[in-house]
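Student: A predicted structure for the sequence below; I have some questions about it.
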Amino acid sequence: MQHFEVNFDGLVGPTHNYAGLSFGNVASLSNAKSTSSPKSAAKQGLAKMKALQEMGMVQGVLAPQERPDIYALRRLGFKGEDHEVLAKAAKEAPAIFRACCSASSMWTANAATVSPSADTRNGKVHFTPANLTNKFHRSLEPETSGRILQAMFANSRYFEHHRHLPDNEHFGDEGAANHTRFCSDYGHAGVELFVYGRHAFDSSKPAPTRYPARQTFEASEAVARLHGLSPDNVVFMQQNPAVIDQGVFHNDVIAVGNQNVMFYHEEAFINEAQGFAELEQKLGQSIHFIKVPTNVVSVDDAVKTYLFNTQLITLKPGHMAIIAPTECQENERVAQYLNDLVGMDTPIKEVRYFDVKQSMRNGGGPACLRLRVALNDQELAAVNPNVILTDELYARLNQWVDKHYRDELSSDDLADPNLLIESRTALDELTQIMHLGSVYPFQRV
């Protein structure tokens, strides 16, 4: 039986814009209200997907959310026809309106936490959509994310779907951005590392003071319970509050792991030695812990370049590649470190750079753009085949983007009622291309 790690990348939505909505996300805030290019963003994302497919990876596509979210605006008291709701909200509550236009679902690492069948008690692949309670604009996503995932992984013989955790910050869950799986290979039982920022029910424990800790220990424990994970294949570690206060809002901004490699910054964790020892003990084999010292790459440089928000993929046994944004290549210190890294005695043998600037300016790098799902060949065959990237699907999605997406979008354009019509028209066609059924609210009313 063959085993694969499939990367499902988020397709950038038609309303991709820079609203600066994420307090604690330095890149997002610094580019607030700049003019964006939805078409360029979508094509950059598709180009990365195609490149990974050509490297021999199995690559999937995850559909975006419907935006502007008219239904959320109506729940908040804005009444009338769609165009009237848009106009009233944009005029009377512009910050709320911009939040309801966010295209942040493109960062698929926050869509869900996934546990492969090799780790779970009932031998199924488990999915729990993230509730994303810390940010209003992201808390609008879980219901639709759940429907899209169920349309992609519909066969109940192989896949089990859970509802997102309660919508309360005590159970703040940010999905795979704070979850890493270690294994000898994708088919064997592994150890799942859950990284959290604070204890919600114990204020005596360390916590950041400047920026919020979005993932709680209690949420991580709950997801592990839902997925039927054994204590023998779960480790919980706390993110260093000091790096959260420097703009490291998710663990995948300061660390990335794959199989037997953990690539991380020396300031990433509390109780690093204890946590890593537990990881190795439960995995039953040694792990390559690649620590990047602060005096070589500062936290500031790591955040600006998203050195750790890179994809770490296995191209063949013992040969891994880092998929990095071009911002890493443009930073002298980071580029030098990566150049030195491929010469070290580790499984990381190469670095490949990709232009994902439209995403980077909004606060997400290559790792943010993908959700990792380990599957065996029977499970892969049970996945909706229309969400797996092929040459035909790649060409069709590029044509779809050319047909429906705007070249430029400013914050003022978000109130244009034609944008809502354009977005719904595009998404309705997309669900037909990808055979998703009626996953969007406008299709279900």
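Tutor: Good, I have the coordinates.

Student: CA only for contacts and neighbour counts going forward, please
Tutor: Will do.

Student: helix or strand for the nearest residue to residue 79 once chain neighbours are set aside, just tell me which one.
Tutor: Take residue 79 and drop its neighbours on the chain: the residue closest to it by CA to CA, 6 or more residues apart in numbering is residue 85, 5.6 Å away. Using DSSP states H and E, the secondary-structure element containing residue 85 is helix 82-92.

Student: in that helix, what's buried?
Tutor: Across helix 82-92, burial judged by 16 or more other CA atoms under 10 Å covers 82, 83, 85, 86, 87, 88, 89, 90.

Student: against residue 421, how distant is the spatially closest residue to the fifth one that is not a sequence neighbour?
Tutor: It stands for residue 87. Leaving aside its chain neighbours, residue 87 sits nearest to residue 415 (6.2 Å; criterion: CA to CA, 6+ apart). As for residue 415, its distance to residue 421 is 12 Å (criterion: CA to CA, to the nearest Å).

Student: higher neighbour count, the two?
Tutor: Taking neighbours as other CA atoms under 10 Å, residue 415 and residue 421 compare with residue 415 leading, 23 against 14.

Student: measure the more buried one to residue 407 for me?
Tutor: In terms of CA to CA, residue 415 sits 17 Å off from residue 407.

Student: over to residue 297?
Tutor: 36 Å.

Student: looking at these two, which one has more neighbours?
Tutor: Set residue 297 next to residue 407 and count neighbours by other CA under 10 Å: residue 297 wins out with 17 against 13.

Student: does the more buried one fall in a helix, a strand, or a coil region?
Tutor: Recorded secondary structure, residue 297: coil (DSSP: H, G, I helix; E, B strand; the rest coil).

Student: with the one 4 residues further on instead?
Tutor: Under the three-state scheme (three-state DSSP), residue 301 adopts helix.

Student: next up, the contacts around it.
Tutor: By CA atoms under 8 Å, 6 or more residues apart in numbering, the contact set of residue 301 is residue 334.

Student: please apply the same query to residue 48.
Tutor: Residue 48 makes contacts with residue 354, as judged by CA under 8 Å, 6+ apart.

Student: try this one side by side with the last:
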Amino acid sequence: MSDERRPDYREVNFDGLVGPTHNYAGLALGNVASMSHGGLVANPKEAALQGLAKMKALMEAGYLQGVLPPQQRPDLGALRALGFTGSDERVLARAAGEAPQLLRAVCSASSMWTANAATVTPSVDAPDGRLHLTPANLQSSFHRFLEPATTGRVLQAIFRDESRFAHHPALPATPAFSDEGAANHTRLAGDHGEPGVHLYVYGREAFGWGGESSPAPKRFPARQTREASQAVARQHGLADHQVVFAQQHPEAIDAGVFHNDVISVGNGPVLLYHEMAFLDEAGTLEALRERMRSPLIPVRVPVEAVSLEDAVGSYLFNSQLLSNPDGSMTLVVPGECQENESVWRTLQDHLLAGANPIGEVVVKDVKQSMRNGGGPACLRLRVVLGAEERAALAGRVLLDDALHDELTAWVERHYRDRLAPEELADPALARESLTALDELSRLLEIGSVYPFQREGA
């Protein structure tokens, strides 16, 4: 790790492509939007095109934009491991009749929210000078627990150069080490090339801390443990002066703030957060100030301006906060923010008019994602890379006009424009999905990352 700023370091937002089985199954306990839209008819094609439109808009605005592929769905291997036997058609039919919720789970397109894919430490912070990645185990929900193996293969296929990139195994998939990835992790620094401080936010302590139990949510589960956050920091070689561990406010979790990125977002030296984001607000800010090389710029939204209910309903804090060359920042918000009077007023009067670098608010329609409980920030994994590291990326994953057009055409060819939960048992959908993913892996030049491509290899 160097004490010098590295001007060639820039942030790349790797967005997850929405998968062909995008549906509203209402699988995520504690995710109010997901739970309230369960059973509705989804539009996978529109969802994927909305995601691509956001990526293209940010690319055209000068931001570096990457692409990550979806998972193999339906995951028939998971159903077979649970005792369903026979042909693919038989497995799907039995699951639909005997355990429809399991069928919904193995068809989930939740990997589109790549903020949950992994936790990343850039090389400028790591003692060995390499970028470090740990796939999240996502053990708190079955439909997401299915993701880490493929996620790890995808990341290893793209970040392939072992001299520059270090891959760690997902943490043990037990409640004590429940890890939800970058959705509960924020890196703060004067700029992307300055050594940073890593804010890990957890919802509960598995083994207790200091001999005392911390307050816990009463309505919804706390998904991230302190122990998981500490383990990831250790894997990445981070020292005490580089990390802050803060507990999420249990009242926020009970209001539907299932991840920290639903209640706060950081970028550079700016931490935009709701008054109810952290159990110990003052202590969290003090710890960050003590460790950061550049002054922290906290932007606090009080509950009087935006209630927890409105914060969750609009996903104001699940927005992308992006750095511009002139030092200003752009906040990319979902359309729901514009539809909420108190949230929109706060954006105009409190954020844009405040003494902070946020100088622009951009509204993006990601309604298909929002209905399943994920906003603009859920759709991307933030990776800070130097110029040589960007050049070392394998595959064809950095978005340009040609790749965008090819991906759009790929979606138009393979995706349905209507998908209801009861249609997930259709064997044709499984065949369509595998055909699409096989073509995508060739288009992105990432090799055989899917289980069906590796069987018998």
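Tutor: Thanks, I have it. Computed from a predicted structure; not experimentally measured.

Student: let me see the TM-score of these two.
Tutor: Remark: TM-score between the superposed chains equals 0.99 [TM-score structural alignment, normalised by the length of structure 1]; 445 aligned residues with a CA RMSD of 0.8 Å.

Student: how much space between the residue nearest to residue 87 of structure 1 and residue 42 of structure 1?
Tutor: If you go by CA to CA, the gap between residue 415 of structure 1 and residue 42 of structure 1 works out to 21 Å.

Student: give me the most central residue, structure 2.
Tutor: In structure 2, the residue lying closest to the centroid (CA atoms, centre = their mean) is residue 115, at 1.2 Å.

Student: and residue 39 of structure 1, what does it touch?
Tutor: Contacts of residue 39 of structure 1 by CA under 8 Å, 6+ apart are 14, 401, 402, 405, 406, 407, 408.

Student: need the counterpart of the third one in structure 2.
Tutor: Residue 402 of structure 1 maps onto residue 412 of structure 2 when the alignment is built from TM-score structural alignment.

Student: so how far does the helix or strand in which its match is found sit from its counterpart in structure 1?
Tutor: Residue 412 of structure 2 belongs to helix 401-414 when assigned by DSSP H and E. Superposing on structure 1 and averaging over aligned pairs (mean CA distance after the TM-score superposition for structure 1), helix 401-414 of structure 2 comes out at 0.2 Å.

Student: which residues touch that helix?
Tutor: Helix 401-414 of structure 2 has contacts (CA under 8 Å, 6+ apart) with 20, 45, 48, 49, 52, 56, 432, 433, 436, 440.

Student: give me the buried subset of the residues you listed.
Tutor: Applying 16+ other CA under 10 Å to the contacts of helix 401-414 of structure 2, the neighbour count classes 20, 45, 48, 49, 52, 56, 433, 436, 440 as buried.

Student: in the stretch 301-445 of structure 1, which spans are strands?
Tutor: Using DSSP state E, counting those that start in this stretch, the strands of the stretch 301-445 of structure 1 run over 311-316, 319-325, 348-354, 370-376.

Student: residue range for stretch 182-190 of structure 2 in structure 1?
Tutor: Aligned using TM-score structural alignment, stretch 182-190 of structure 2 spans residues 176-184 in structure 1.

Student: residue in structure 2 paired with residue 382 of structure 1?
Tutor: So, by TM-score structural alignment, residue 382 of structure 1 is matched to residue 392.

Student: my read is that that match contacts residue 161, right?
Tutor: Yes: using CA atoms under 8 Å, residue 392 of structure 2 makes contact with residue 161 at a distance of 6.8 Å.

Student: report the distance from stretch 83-98 of structure 1 to the chain centre.
Tutor: Put simply, stretch 83-98 of structure 1 sits 28 Å off its chain's centre (CA atoms, centre = their mean, to the nearest Å).

Student: should've said stretch 318-328 of structure 2
Tutor: Chain-centre distance of stretch 318-328 of structure 2: 18 Å, with CA atoms, centre = their mean.

Student: endpoints of it, how far apart?
Tutor: One end of stretch 318-328 of structure 2 to the other measures 19 Å (CA to CA).

Student: neighbouring contacts of it?
Tutor: Stretch 318-328 of structure 2 has contacts (CA under 8 Å, 6+ apart) with 261-268, 329-334, 357-359, 374-378.

Student: of these, buried ones?
Tutor: Among the contacts of stretch 318-328 of structure 2, the ones that count as buried by 16+ other CA under 10 Å are 261-268, 329-334, 357-359, 374-378.

Student: which residues of the stretch 151-300 of structure 2 fall in strands?
Tutor: Under DSSP E, counting those that start in this stretch, the stretch 151-300 of structure 2 gives strands at 165-167, 185-188, 197-202, 243-247, 264-267, 270-274, 297-301.

Student: read off where the shortest one ends up in structure 1.
Tutor: Going back to what we said before, that points to strand 165-167 of structure 2. With TM-score structural alignment as the criterion, strand 165-167 of structure 2 aligns to 159-161.
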